[in-house]
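In: test case, fold it:
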Amino acid sequence: MADRRKVAAVTPASENNQENERQFMDKNNVTGMIKDLLTKIIANRPDDPISFIANYFETMTLDDQSNDLVNRAVQVLNLTHHSRPVFESNMRSAFSILSRYKITKKLHGVNGTVHSLLMQALCKKLPSAVTIRLFKRLECGEYEAVTYDVFRSSVFTCCVLNDYIAMCGNLFDMLDLQKTGKADKNLCEAALEQLRTALASTRTDVKR
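Out: The predicted model follows:
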């Protein structure tokens, strides 16, 4: 009899605790965040899921200052390679994040200033000689409103250029057989000839 009273006394408290836990989860949208995270993991299929999860939660702790918005947008763009279909969705998310940039007290959006900050962040690993010429082509006026199409074109340009520079670096390392920082001239000319042949063949196939 005493045992039954003890169980009866404990059960309501346990139910209240469970209810409070559910309320806590709902109030802080924990369940929604976890569902969103799992959806993004499945869509992006990252090579390193742990780093992906860490970056996801890091983006949620940033403020709405311009640099933080840019950092958050860059992290979203880096979730997956630009060749994957889900990258389009990530770009829209990044643009939405940058749209919170405060231009005036009542006006928010993506202007030339925040656009330039994003381009600099995306191309920070590129040689300065390359980025200077690139930014001249992609540059928008400081107070110019940047549309999604302009944003999308700029992001793709930066991503493709990053890939190109990385591939060039890898090719140079392969041709630098002695690891002296200088590639053999004959090997370079042979490699360039192979690239020209491949490009010519590709153009012929396209025309067909």
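In: only C-alpha atoms from now on, for both contacts and neighbour counts.
Out: OK.
In: contacts only, for the residue nearest the centre of the chain.
Out: Geometric centre of the chain, nearest residue: L77, 1.7 Å, by CA atoms, centre = their mean. Neighbouring residues of L77 by CA atoms under 8 Å, 6 or more residues apart in numbering: F87, N90, M91, A94.
In: closest one of those residues to K102?
Out: A94 (15.5 Å; CA to CA).
In: buried residues, the one helix or strand the closest one maps to. List them.
Out: Under the criterion of DSSP states H and E, A94 resides in helix 86-98. For helix 86-98, a neighbour-count test (16 or more other CA atoms under 10 Å) marks V86, F87, N90, M91, R92, A94, F95, I97, L98 as buried.
In: output the contacting helices and strands for the biggest helix by length in the chain.
Out: Using DSSP state H to define each element, the chain has its longest helix at helix 148-175. On a contact count with 3 or more CA pairs under 8 Å, 6 or more residues apart in numbering; DSSP states H and E, helix 148-175 meets helix 86-98, helix 112-122.
In: quick one: residues contacting the nearest residue to T59 once chain neighbours are set aside.
Out: Using CA to CA, 6 or more residues apart in numbering and skipping the chain neighbours, the partner closest in space to T59 is R72 (5.1 Å). Listed by CA under 8 Å, 6+ apart, the contact set of R72 reads T59, L62, A94, I97.
In: buried set for the helix or strand hosting R72?
Out: Assigned by DSSP H and E, R72 falls within helix 66-77. The neighbour-count check on helix 66-77 (16+ other CA under 10 Å) flags S66, N67, D68, L69, V70, N71, R72, A73, V74, Q75, V76, L77 as buried.
In: for comparison, sequence B:
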Amino acid sequence: MADRRKPVPSEERIQETDRQFLERTGVGNIVRDVLAKIVANRPADPIDFLATYFVSQEEQSTNVQRACQVIQMTHHSRPVFESNVRVAYDILSKPKTTGPASKVQKKSGLSGAMYTDVLYMLCSDIPTAITSKLMKKIQCFDFEAVPYDVFRSAVFTCCVLQDYVALSAHLFDSLDSQKSGKANKVLCDAVLDQLRTALGSSRNDVKRIMESGYNLGPDGLHLALDRALTRERSNSLQTLDNFVMEACDAFLTKVKKNS
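Out: Modelled structure (predicted):
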């Protein structure tokens, strides 16, 4: 937030123009900055974006909270996401004063402990069991200095996984025709097989990529479900939690473990 300026006597305030008032208080710069961020990030709910932005600027907000707010300004598919992650990393890597007053030292860099705090905050909407499995792959020791490329990869993985969990829940909902929280296991297994096939595709194999897109499209899923019903009849049911967990297990096999 802008530094507080010395109060101006009421007589002088009467004489100042609107422009001078905005310049004196620093409000103009703040508004221009947040408007620029809205335009760059194109949030789905600009009003909520504004509220979150100003809350994050309060002094009591921690660096972790500020960093997460910057990361979550826009979807990970937008070009500006990369620069937001860089800004977040810089916020977390600010030099910190340590040691007794007589021997003040400056240390900078992102610690493993703070890195972990950020990832857990980004995964707050993901089921705990899934987050725990993810963290076993991308965790760093608390005392480690985390480089930017490791931070960026982990943040991107968390954001993609959040979308993936939502997609899995949506797929299950389409199978739960009775809206009972349970769906036919044969149909669930057919959809999960389609997901595993898609995730198993090589990034460099164009043909496999195209096939994966078809497998997860309406036509591909319909064909898989039709084959499953023709092949086997069963009254076994699967819950939403189990379906999402199995779907995420397939996703996590593609996440590289930090060495």
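In: TM-score for this pair?
Out: Aligned and superposed, the two chains score 0.79 in TM-score terms (TM-score structural alignment, normalised by the length of the first structure); 192 aligned residues with a CA RMSD of 2.9 Å.
In: check the gap between the residue nearest to T59 of the first structure and S51 of the first structure for me.
Out: R72 of the first structure sits 15 Å away from S51 of the first structure, taking CA to CA, to the nearest Å as the criterion.
In: kindly report the same for A121 of the first structure.
Out: A121 of the first structure is 19 Å from S51 of the first structure, where distance means CA to CA.
In: same question, I103 of the first structure
Out: 33 Å.
In: which one's more surrounded, those two?
Out: Per other CA atoms under 10 Å, whichever of I103 of the first structure and S51 has more neighbours is I103, with 16 against 11.
In: for the more buried one, which non-adjacent residue is spatially closest?
Out: Per CA to CA, 6+ apart, closest to I103 of the first structure is G109, 6.8 Å.
In: OK, contacts around that neighbour?
Out: Taking CA under 8 Å, 6+ apart, we find G109 of the first structure in contact with L98, S99, R100, Y101, K102, I103, A145.
In: circling back: quick one: the longest helix of the first structure to the second structure mean distance?
Out: By mean CA distance after the TM-score superposition for the first structure, the fitted helix 148-175 of the first structure averages 0.9 Å away from its aligned residues in the second structure.
In: for that helix, buried residues please.
Out: Quick answer for helix 148-175 of the first structure (16+ other CA under 10 Å): F151, S154, V155, C158, C159, L161, N162, F172, D173, L175.
In: just want the angle from that helix to helix 86-98.
Out: Inter-element angle recorded for helix 148-175 of the first structure and helix 86-98: 120 degrees (by axes from the mean of the first three to the mean of the last three CA atoms, to 10 degrees).
In: got the buried residues of helix 148-175 of the first structure as a markdown table, with distance to T202 of the first structure columns?
Out: Listed next are those as a markdown table, based on distance: CA to CA, whole Å:
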| residue | distance to T202 of the first structure |
| --- | --- |
| F151 | 29 |
| S154 | 26 |
| V155 | 26 |
| C158 | 24 |
| C159 | 22 |
| L161 | 20 |
| N162 | 22 |
| F172 | 23 |
| D173 | 25 |
| L175 | 24 |
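In: in the second structure, what stretch matches stretch 69-78 of the first structure?
Out: Against the second structure, the aligned range for stretch 69-78 of the first structure is residues 63-72 (TM-score structural alignment).
In: and the matching stretch, how far from the chain's centre?
Out: Its chain's C-alpha centre and that of stretch 63-72 of the second structure lie 10 Å apart, by CA atoms, centre = their mean, to the nearest Å.
In: cool, stretch 159-175 of the first structure as well?
Out: Worked out by CA atoms, centre = their mean, stretch 159-175 of the first structure lies 20 Å from the chain centre.
In: now swap in stretch 11-25 of the first structure and tell me
Out: Mean C-alpha position of stretch 11-25 of the first structure versus that of the full chain (CA atoms, centre = their mean) differs by 39 Å.
In: over to stretch 49-63 of the first structure?
Out: Centre-to-centre, stretch 49-63 of the first structure and its host chain are 11 Å apart (CA atoms, centre = their mean).
In: likewise stretch 38-52 of the second structure?
Out: Stretch 38-52 of the second structure has its C-alpha centroid displaced from the chain centroid by 15 Å (CA atoms, centre = their mean).
In: ends of that stretch, what's the gap?
Out: End-to-end distance of stretch 38-52 of the second structure: 12 Å, with CA to CA as the criterion.
In: surely L187 of the first structure meets M174?
Out: No. Taking CA atoms under 8 Å as the contact criterion, L187 of the first structure and M174 are not neighbours in contact, 9.8 Å apart.
In: what is the burial count for T197 of the second structure?
Out: If you count neighbours by other CA under 10 Å, T197 of the second structure ends up with 16.
In: understood, closing this out.
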